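Q: build me a model:
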Amino acid sequence: MKLRPLLCLALCLLFRSGLSQTVVKSLPGLPGDLPFYLETGYIGVGELDDVQLFYYFIESERSPKDDPLVLWLTGGPGCSALSGLMYEIGPFTFDYENSTRSRPTLKLNDYSWTKVANIIFLDQPVGTGFSYASSWEGYNINDNISVVESYEFLRKWLKLHPQFQSNPLYIAGDSYSGVTVPMITLEVDEGNKASVEPRMNLEGYILGNPLTNETSDLNSRVPFAHLKGLISNELYESAKTDCNGEYININESNADCVDDIKAVDICVENIYTGNILEPRCVDQAPKSTVGNAWDPTLINQDRPLLLWPTLRARRVWCRAYNYLYSYIWTSDKAVQDALHIREGTIEKWVRCNKTLSYTSTVTDVIDLHKELIKRGLRALIYSGDHDMVIPYVGTQAWIDTLNLTISEDWHAWFVDGQVAGYATLYSSFPSLLTFATVKGAGHTALEYKPEQCFALISRWFDYYYI
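A: This next block holds a predicted model:
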């Protein structure tokens, strides 16, 4: 994903302005002109615009001048904005039934969030998707640098698009973005207080299946496994007692706890943690991570490996197979030309870049949530209730520590007369935090239950009851 030195220098001189935007009228795989407004481009950030952040901007299909503006950050760190666009909330996705490995085709997404919002999908941090730096130093990045560069990007983008400066602004993302979204939201609010231009009409933030506190999020996997019947009641009670409720970074001298965690590992080692109801696509049982520290590479396992044969079929469907199409589609020169990708700026597009020179410098953002709510910002936090990567029970636990007043206790919410999940509404005047689970969804909820998540965000944007 890094550039050769001479090419870096040439590109740096060529694109020193750091700004380029192009309207995309059509895309390979989707017949006819696009029925929505799509703009792609680069905006330079950092010293001398060394870092070139690539973005996709899609106007709301309802009312661009009135609907919210959303900055969307896909997790990882290092997962492409195109992944969030095509597999989660964008206006087009792959038509799997009519695609072949050599020729993927696209179709419109009936549940795109762009039907109710203007969305900027940002390839961040640098080295993600089509974003690149013109020097080796630009690729050395951490949470704090990523936040500063994302905020600079947003300021420059709004200066180029002043017609959206008055739209309600929400910072949003999922998974690892649970760390950076609150940080960027605070940066925006601090900038507004300091009269930094352009002033942004910040309303709040949105998080799906978010990493928030590394220890508590990972620790919640054991109680989650118990709630879902993956481990027995006896084993859970034993582990809870022997480990004193601490299941990660355990003391090796505590033999009883070590034995309990080994037993838990055996029970869950063949479970696909992204969604416990789906098959795990591996050719051998991987080492369990219940007792290990956070490893973001475990969330995005793109490799479609061999599957054990079944009595009915030689191969079982695997969600990771869907990701193959994104590699084939983006490697097509016609696609890169249509998106106006600068030739030679990256070696190869990957959905989630696991080779980033990225340091996780922030492991707990609970206090940031407290501060943002105190400042009167709205928050929507949702989780797939079958996600074992970042279980909803851990998210519930840290929300409880905010000590907010409950305005609507745990209740079902519905789509088409069916239970779509459960929600709790918290109030702390003048803000309102909503926590919702999405029934049957995994990591992340948007990919598994698009219709339900679209209903959720539509109601929340319009201040309807959930």
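Q: drop to CA atoms for contacts and neighbour counts, all remaining ones
A: OK.
Q: from the centroid of the chain, which residue is nearest?
A: The centroid of the chain falls nearest to D174 when counting by CA atoms, centre = their mean (2.9 Å).
Q: wait, that one sits on Y205?
A: No: with contact defined as CA atoms under 8 Å, D174 does not count as touching Y205 (11.1 Å).
Q: ok, so what distance separates I119 from I328?
A: 25 Å (CA to CA, to the nearest Å).
Q: for comparison, sequence B:
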Amino acid sequence: MAESELSPLLTRPVNGNVVVTRGKKAFLAKFAFGYVKLANKVDDHYFYWFFESRSSPDSDPLVLWLTGGPGSSSMFALLTENGPCTINPDLTTKFNPYSWNNNANMIWLDQPTGVGFSFGSPADKDYNETNVGENIYWFLQGFLELYPQFEGREFFITGESYGGHYVPAAAHYIWEANKAENQDSELSMINLQGIAIGNGLTNPVIQYAYYQDMNHNRYNITLLTDAAEGQMKVDSVECIRLTRECQLAPRNGTICKVAQECWTDKLIGPFFSANRNNYDIREWCNNSDPDAVCGENPAIKTYLNSVAVQKYLNIDDRAPVWNEDSDEVQSTFTIDGDWSMPFHDFVADLINDDLRVLIYAGDADLMCNWIGNRAWTLDLDWKGKGAFNAAEERAFIAHDPLLPNGSTSIDAGVVRSFENFAFVRVFDAGHMVPMNQPAVALDLINKFLANEAL
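A: Prediction:
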């Protein structure tokens, strides 16, 4: 099902009202899509969409993007955030000059099993990050077999939201596999260099303590009454207690479900009365209207479920109807306890072995807010903790990568960094930084991939 030869360059309309865009005129890059059958599973097929770098595909790094959820399709990010095009309301495509494949060879992957266009047998069901890490490792083995020109290339894993679980889990699995003395000589060596996570959920116990603090934001938007803010601070203690209880072995599915519901009901729910988009508080949203569509893009679902697009993408008949989110995957990962698990120790292992780590967060997001993300990075126990925590927080000055050097200077946020670890608070952005601040996000990821100072 996968195309070992990158697609020819062409742009053409299909069936009059749906436009399938291909090639250099629209994307300025070759691309490929298809399925990789996972060698470690019974009949598991992961769908990917790959775009070569628009700049130097023969030398630019290979980058994997994982949207969160758990259970969210990376095709949504590809078509709304950091991919080569976006979808207009009339289902035509619009070129994205700030795509992350400007300077990287990018893979957008639907995972875990059952998410987006990926599918498997009942025996292939995934439950937690152990499955995620192993599956992504074997997906990459299959991908590199199809496209051997990328074997040995510098490789990075990126993602957002529940990617704060996915990204460390996948990277840590690869890191351990690379260190294994008995590694199969026929397997590809994955040249892992680092990870980047945007507005992630990585250490719930730390992050849950900072939700009420978003009532004090740089946008001067009141989200909670004083009484509600105080109650949320009290409730966070209960959510943290339940989360710690869920983390104990053997895990209790009932407790784990209650712990996740505590977050939903007591740390997120109270914000709804402010009638703001929880993914971007700068946007008004009528949360009392059950039919309100806030921050969603229904055109994506229509586009990806159209007969013409699915035929063009060679979507397997066994694949589910495309949805942005899989409720089944989210429920399974919650009950198994995966939601409540911490993955900061995996991040520490990577940093301590000199891999690069970037944590960034749009400061208008409530779901995985920047304050909690900053808190867990400061709490992280690693060899450079003292120097990182003592480092000055300074302005993050970004530049529009599409303009001549020095012609733009954007006061884009605040950065703290030491050696191979950095945290960036991004101004004027919500949960999905590449969507809200495309130039800033591209400049940030380009500098990270090139190992340039932020």
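Q: re the thing from before, what's the residue nearest to the centre of structure 1 aligned with over in structure 2?
A: Using TM-score structural alignment as the criterion, D174 of structure 1 maps onto E160 of structure 2.
Q: apart from its neighbours in sequence, what residue is nearest its match?
A: G198 (4.4 Å; CA to CA, 6 or more residues apart in numbering).
Q: G376 of structure 1 maps to what in structure 2?
A: The alignment partner of G376 of structure 1 in structure 2, by TM-score structural alignment, is D354.
Q: ok, back up a step: residue contacts, the match of D174 of structure 1?
A: By CA atoms under 8 Å, 6 or more residues apart in numbering, the contact set of E160 of structure 2 is L66, T67, G68, I197, G198, N199, G200, M432.
Q: quick one: which of the residues you listed is nearest E134 of structure 2?
A: L66 (14.6 Å; CA to CA).
Q: quick one: map that closest one onto structure 1.
A: Going residue by residue (TM-score structural alignment), L66 of structure 2 aligns to L73.
Q: quick one: secondary structure of the residue nearest to that match when sequence neighbours are not counted?
A: Nearest non-adjacent residue to L73 of structure 1, counting by CA to CA, 6+ apart: G173, 4.6 Å away. Classification of G173 of structure 1 using DSSP: H, G, I helix; E, B strand; the rest coil returns strand.
Q: relative to A334 of structure 1, how far out is G173 of structure 1?
A: 29 Å.
Q: hmm, N203 and W376 of structure 2 touching each other?
A: Yes: contact criterion CA under 8 Å: W376 of structure 2 and N203 qualify, at 6.5 Å.
Q: between these two, what contacts are shared?
A: Common neighbours of W376 of structure 2 and N203 (CA under 8 Å, 6+ apart) are H344.
Q: quick check on the two: which one has the bigger neighbour count.
A: Higher neighbour count among W376 of structure 2 and N203: N203, with 24 against 18, using other CA atoms under 10 Å.
Q: alignment lookup: the more buried one to structure 1.
A: Under the alignment (TM-score structural alignment), N203 of structure 2 pairs with N213 in structure 1.
Q: if I pick the closest residue to its match other than its chain neighbours, what's in contact with it?
A: Nearest residue to N213 of structure 1, sequence neighbours excluded (CA to CA, 6+ apart): D364, at 4.3 Å. D364 of structure 1 is in contact with V179, T212, N213, E214, counting by CA under 8 Å, 6+ apart.
Q: would TSV of those with distance to S146 of structure 1 be doable?
A: Compiled in TSV, these are given as follows (distance: CA to CA, whole Å):
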residue	distance to S146 of structure 1
V179	11
T212	17
N213	18
E214	19
